[in-house]
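Q: I'd like to go over a predicted model; first the sequence, then the structure.
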Amino acid sequence: MYTVIHACGRQHKVVNGKKLYLERMAHDKGARVEFPGVSFVESEDGSVKIKKSTVIAVVLDEIRSDKVIVFKKQRRHNHRRKKGHRQIKLPVLIEQVVVCDGAA
């Protein structure tokens, strides 16, 4: 069973115990965050049922990704610009997926 959540403008496929890197959000380290989601539950006969779910995740820390160098140059004009950028990411650990009984 897996769940699809909508977080930070993107959809993510998650299961229990998965580590996920999201965009920066206003949460402290160790905070619990809830995301609404849709679960796909496969029954014994092979059919798939769609159910509403809630995903509980724990914020691990705030990290910065590798530096990306942006270099612009206009030839024959002695014009060069070099910039660096490090995107801030929020790693979260999927702690629990709670599946509701009602259909989505």
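A: In hand now; what should we look at?

Q: okay, CA-based contacts and neighbour counts for the rest of this
A: Fine.

Q: dump the residue contacts of the most centrally placed residue in the chain.
A: Most central in the chain under Cα atoms, centre = their mean is residue 22, positioned 3.8 Å from the mean C-alpha point. Counting by Cα atoms under 8 Å, 6 or more residues apart in numbering, residue 22 touches 7-8, 89-92.

Q: another one to put next to it:
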Amino acid sequence: MFAVLRTGGKQYRVAAGDKIAVEKLAGEAGDKITLGEVLLAGDGGEVKDAAGVVVSAEIIAQAKSEKVIVFKKRRRHNYRRKNGHRQQMTLLRILSVGGEEKKAAAKKDAAPKSDEASQAAAAPEAAPKKAPAKKAPAKTKTDAE
């Protein structure tokens, strides 16, 4: 099964076992991440609906890409500037393509709370609200006379 996903402003066609270099993503080597923005999914020659398809990957390394040389020159003005740039990138190994997002993570976050904690969270103590003080109407010339 393959998927077309978008990350870092670019699109990649990936399958399980592929290695790709993408724009820098948060995480360290060995971390597992899910790439959720899947545009298209398919199996062989047939195209499937990409809704609910998740691509899971492992970060191999955080690295820099090849050096790009930036050279500026204005002829007959003795103006030359040479600069180099190495873009940050993340190397990924695609572990699996397909399947719905695992709901186990959602269940883990919604662990049962103790009775006291759940009551405190559900009904926080309501402090009595004070009514704002009313201002006396400003005196006009007729009131002063």
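A: Noted; the coordinates are in hand. On a predicted model such as this, the values are computed, not experimentally measured, just so you know.

Q: what's the longest helix in the second structure?
A: Selection of the longest helix in the second structure by residue count, based on DSSP state H, yields helix 115-122.

Q: Where does that helix end up in the first structure?
A: With TM-score structural alignment applied, helix 115-122 of the second structure matches no range in the first structure.

Q: Can you tell me which of the contacts of residue 22 of the first structure are classed as buried?
A: Buried members of the contacts of residue 22 of the first structure, scored by 16 or more other Cα atoms under 10 Å, are 89-92.

Q: Among these, name the ones in strands.
A: 89-92 (DSSP state E).

Q: Let's have those in TSV, adding distance to residue 46 of the first structure.
A: TSV is the format used below for these (distance: Cα to Cα, whole Å):
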residue	distance to residue 46 of the first structure
89	38
90	36
91	34
92	31
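
Q: can you pull out the helices in the first structure?
A: Under DSSP H, the first structure gives no helices.

Q: Quick check: the residue of it most remote from its centre vs residue 20 of the first structure, distance?
A: No residue in the first structure sits farther from the centre than residue 76, which is 44.0 Å out by Cα atoms, centre = their mean. Distance, residue 76 of the first structure to residue 20 of the first structure, using Cα to Cα, to the nearest Å: 46 Å.
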